[in-house]
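Trainee: using only what follows, build the 3D model:
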Amino acid sequence: MEQWPWWVLAIAFVVDIAIRITAIIVIPRNRRPMSAMAWLLAVFFIPYIGVVLFLVIGNPRLPRARRRKQDQINRYIAATSDKLHFGTLRPNAPDWFRSVVTMNQNLGALPISGDNGAHLISDYQESLDAMAEAIRSAQEYVHVEFYILQSDDSTDNFFRALEEVAARGVSVRVLLDHWANRWKPRYRATVKRLNAMGANWHLMLPMQPLKGRMQRPDLRNHRKLLVIDGKVGYLGSQNITDSSYNLPKNIKRGLHWVDLMVRVDGPVVLSLNAMFLSDWYSETDEILSEIDITNAEIGTGDLDCQIVPSGPGYEVENNLRLFLALLYAAKKKIVIVSPYFVPDEALLLAVSSMCDRGVEVELFVSEEGDQAMVYHAQRSYYEALLRAGVRIWMYRKPYILHTKSLTIDDEVAVIGSSNMDMRSFGLNLEVSMLVRGGEFVSEMRAVEDQYRTLSRELTLEEWLRQPLRSTVLDNLARLTSALQ
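Mentor: A predicted model of the protein is given here:
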């Protein structure tokens, strides 16, 4: 067997050392320690492959031009935020709540508003049909922004509603994520239907190098929202698709998604609309100046609501900071519902600290996972959570509990599209809504009670019986989850 010449080996050695030294200098800069360590391990153990991966997916930020657009949007919203301060806020808000609201506005520009109505819809098909009926009431415009948007039997009523209002001259604007839809079932049928109705639709975060549109390929717009005439809105965890997502592997396993949406009316709808307009501008360079976000109607309730956008277009993880602030503010009870719970060090410390302070903490996850790496990464935290005193409820298969919510004590809740994992904190564009109002938390508690009856509790004794191979796989997935 012919050996490599000495000079080839020498060059390879020098390059290998140079890669490792450069990695130590470049990778940790402005990056979480856990993420930096994961990338360094990848580069040190598989230098050439690790470098290629880092060059492709190592930058968790949107392109500079996109970030400049987000800065412009934030400045515009901040300049006009007084016009979004509608409604009368509920009295006697605790100091910590006011400071959280201030933080949210400083990070995401959107203020809090009062006199809002908000009601939950926990049935999957009922939610789709409720949105369809709301669309049929449109007089001026319908704004649709969903991570996944598919025309199928379950969503036919939704699409028929869009067709009906478009036929009578209502402007229908649609945003859907490129990566999540382009190679999925029903994409061509969906696009054909949007075109036929005359909808003005665009892909979010498209990977189109020939058109000069490039960014890290796994940055995604994960938001789910609907706005009708600036008067009624919907947001939450549900995509516009069948509960099986029309994927053969899901159908074969009998998997169905369980989601939670919230219908809102009142001034907060203007903030939700402002976020759609910002995403529209980011994708199209079009400023929809004819859309009025300065005149609000009083809602059907008196809830205080604040929209909190987050994602790689912002300097920090807005959603993570919101979750941490609320967790540390809890006095009695915390309930977390997150299909993908992969905490960073700060979030894990916050949860365990609340247990140490005597706060009751419950976590709802799915018994079965649909994404193997995230599922196993999540499992790697179960022992630490159980030992800390967290009660873990596993929603029984073949259902995937996809709701994303947080309730603390009796008066404050968050609902939206954001999971509590590092992807949602750093790589996905998300939308969350902070709500203050005991009646809304009561609705959330009723849903949580329903989830509890459909779940089984995981105990530490059961978990410690996990086979070694599962532990190894979970821990490996935990390392890869930090590659941001």
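Trainee: going forward, measure contacts between C-alpha atoms and count neighbours the same way
Mentor: Will do.
Trainee: give me the nearest residue to Asn104, chain neighbours excluded.
Mentor: Val308 (6.4 Å; Cα to Cα, 6 or more residues apart in numbering).
Trainee: okay, now the one you found: neighbour count?
Mentor: The local packing of Val308 (other Cα atoms under 10 Å) involves 27 other residues.
Trainee: one more, so I can put them side by side:
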Amino acid sequence: MRYVLLPVVLIALIFALGNVVLFNALPKPDRLKEPLALEYGTSSEQFRRDMGLLLQQPIVSGNRIDLLQDGEAIYAAKIEAIENAEHSVTFEVYEYWGEQAAIFSEVLARAAERGVRVHAMLDFLGSRDADPEMFERMEEAGVELVRWREPSWYQLSRFNHRTHRKLLVVDGHTGFIGGANVADPWVDGDDRDGYRDNHFRIQGPVVGNLQAVFLETWLDATGRMPTGEAYFPELSDMGDRDAQMVNSAPREGRHRVRLMFLHAIAAAEEHITIGTAYFYPDPRFLEVLEEAADRGVRIRVLVPGDSMNFGFFRHASVNRWRPMLESGVELYEYHPRMYHSKLMAIDDRWASIGSANLHNRSFRLNDEANLNIWDEGFAREIRELIEVDKADAERLTIEDWENRPLRRRLAGWITHLIGPYL
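Mentor: Just a heads-up that it's a prediction; the model follows:
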């Protein structure tokens, strides 16, 4: 009998594995497949109105946003905020390991020991290299710790879903968002230069929306929903910037960042300036950039060069650049060190900062969080921030593209086969 059952069991296992790959490893559908033909641009109030309603996220006035550059400054500001916490700390991050994670673990543990309600959500894959003693230290101190998306037999359909957010909210009134994880590559070492990255400290009413994004995922992970003044205090105006918190997740009705970027690009009137660590969007997204260039919008995209931490990814991306180069899109490769920023500025009117890269994983497989800002001064600052780094980058021409070594072409072609799943 067991010999009869063996083929049946084998077929069942193959079928189960096929379903896991089909419904999880593959990226989710594109959703928006038709071009956005807008009758307005970023200078129109209609652009702001549509973005608020289509993304189902309010645009909130009265916010202050401070730039933090590179790991040491980013970590120092976050640690100071946690050390001054009185009521609550909510913390969500993708990569978490090494000496820097050990420092954060101790700071979070001490906050919990003095009575602060501390909730930490670490992506399981992104924290796989962390010393287990860090987790023990935090849990023994009273930190509520979740390692999100730990592989399990009853969640096989989500094993490729990650939280890629980098959120910290302290006492419900001070928030942090941006590109930096908590790991050693973000600071200088004996054998490395720290990653080039940007993070932002947020104060004002929109911090409540950052908190809501974290707690939505916390509810998914734990079935619990912390509420009250410790998490949602009354928030006063702290500045003059209008901001919109946008969360995106690999679940029905929550794929938002791709639509957000496509809408903003379609509304561009003069220029689009982008800084992104991973630039591998789907073909339709690339066509939208080309269409913007064809209508006279100047487009500049800054990406990592030889220092990229995933070189294979870079080659796959470069293989698809020729149509953009021919349409006039300016592509720059940053070589001094790993460029890890995620920034977009359009027409000196609108900017987006946060965790989302321009690739399929951010669009369809990750939990992401971005903050959009409607402020001419801030959008100009983001554009200029990218331009400063662009001064240390090399522009890629069509001639450069055509003269790439054969080994890079082959590496890019091979990687292209799995690019949508990275």
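Trainee: quick one, strands of the stretch 301-422 of structure 2?
Mentor: 330-334, 342-346, 350-354, 358-359, 366-374, 393-396 (DSSP state E, counting those that start in this stretch).
Trainee: for the fourth one, give me the average deviation versus structure 1.
Mentor: Think strand 358-359 of structure 2. With mean Cα distance after the TM-score superposition for structure 1, strand 358-359 of structure 2 departs from structure 1 by a mean of 0.5 Å once superposed.
Trainee: cool, and the third one?
Mentor: Strand 350-354 of structure 2, aligned to structure 1 and superposed, deviates on average by 0.6 Å (mean Cα distance after the TM-score superposition for structure 1).
Trainee: where does that strand end up in structure 1?
Mentor: Strand 350-354 of structure 2 corresponds to residues 412-416 of structure 1 when matched by TM-score structural alignment.
Trainee: returning to what we had before: next, format the strands of the stretch 301-422 of structure 2 as a markdown table and append distance to Gly305 of structure 2 and mean neighbour count.
Mentor: Shown next, in a markdown table, are the strands of the stretch 301-422 of structure 2 (distance: least, Cα to Cα, whole Å; neighbours: other Cα atoms under 10 Å):
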| stretch | distance to Gly305 of structure 2 | mean neighbour count |
| --- | --- | --- |
| strand 330-334 | 5 | 21 |
| strand 342-346 | 15 | 27 |
| strand 350-354 | 21 | 26 |
| strand 358-359 | 16 | 22 |
| strand 366-374 | 24 | 24 |
| strand 393-396 | 8 | 16 |
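Trainee: now the strands for the stretch 101-250 of structure 2?
Mentor: Under DSSP E, counting those that start in this stretch, the stretch 101-250 of structure 2 gives strands at 117-123, 144-148, 162-163, 167-170, 174-178, 198-203, 241-248.
Trainee: return the residues in contact with the residue most central in space within structure 2.
Mentor: What sits nearest the mean C-alpha location of structure 2, by Cα atoms, centre = their mean, is Ser355, with 2.0 Å. By Cα atoms under 8 Å, 6 or more residues apart in numbering, the contact list for Ser355 of structure 2 reads 164-166, 177-179, 342, 368-370.
Trainee: what of His335 of structure 2?
Mentor: By Cα under 8 Å, 6+ apart, the residues touching His335 of structure 2 are 304-307, 392-394.
Trainee: and the helices in the stretch 51-200 of structure 1?
Mentor: Assigned helices in the stretch 51-200 of structure 1, in chain order: 64-79, 95-108, 124-136, 156-167, 178-181, 187-197 (criterion: DSSP state H, counting those that start in this stretch).
Trainee: longest single strand anywhere in structure 2?
Mentor: In structure 2, taking DSSP state E as the definition, the longest strand is strand 59-69.
Trainee: aligned counterpart of Gln46 of structure 2 in structure 1, please.
Mentor: Counting by TM-score structural alignment, Gln46 of structure 2 corresponds to Asp95 in structure 1.
Trainee: now do its match against Ala42 of structure 1, distance only.
Mentor: 45 Å (Cα to Cα, to the nearest Å).
Trainee: these two: who's more crowded?
Mentor: More crowded of Asp95 of structure 1 and Ala42, by other Cα under 10 Å: Ala42, with 20 against 8.
Trainee: what about that one, which SS state?
Mentor: helix (DSSP: H, G, I helix; E, B strand; the rest coil).
Trainee: can you tell me what it aligns to in structure 2?
Mentor: Following TM-score structural alignment, no counterpart is assigned to Ala42 of structure 1 within structure 2.
Trainee: check which helix or strand covers the closest residue to Ala42 of structure 1 other than its chain neighbours.
Mentor: Once flanking residues are discounted, Ala42 of structure 1 sits nearest to Gly50: 5.2 Å by Cα to Cα, 6+ apart. Per DSSP states H and E: Gly50 of structure 1 is located in helix 47-57.
Trainee: and for that helix, what's in contact with it?
Mentor: Residues from elsewhere that reach helix 47-57 of structure 1, judged by Cα under 8 Å, 6+ apart: 16, 19-20, 39, 42-44, 216-218, 484.
Trainee: which two among the residues you listed are spaced furthest apart?
Mentor: Maximum pairwise distance in the contacts of helix 47-57 of structure 1, criterion Cα to Cα, is 27.6 Å, between Asp16 and Asp218.
Trainee: which residues touch Asn198 of structure 2?
Mentor: Asn198 of structure 2 touches 67-70, 74, 178-180, 340-342, counting by Cα under 8 Å, 6+ apart.
Trainee: re earlier: quick one: buried ones out of the contacts of His335 of structure 2?
Mentor: Those of the contacts of His335 of structure 2 that meet the buried threshold are 304-305, 393, by 16 or more other Cα atoms under 10 Å.
Trainee: look up how far Asp218 of structure 1 lies from Gln484 of structure 1.
Mentor: 10 Å.
Trainee: who touches both of those two?
Mentor: 57, 427.
Trainee: of the two, who's got more company?
Mentor: More crowded of Gln484 of structure 1 and Asp218, by other Cα under 10 Å: Gln484, with 21 against 16.
Trainee: pretty sure that one is touching Met37, no?
Mentor: No. Using Cα atoms under 8 Å, Gln484 of structure 1 is not in contact with Met37; the gap is 10.6 Å.
Trainee: dump the residue contacts of the residue nearest to Ile293 of structure 1 when sequence neighbours are not counted.
Mentor: Using Cα to Cα, 6+ apart and skipping the chain neighbours, the partner closest in space to Ile293 of structure 1 is Leu270 (5.3 Å). Contacts for Leu270 of structure 1 (Cα under 8 Å, 6+ apart) come out as 84, 230-231, 293-294, 296.
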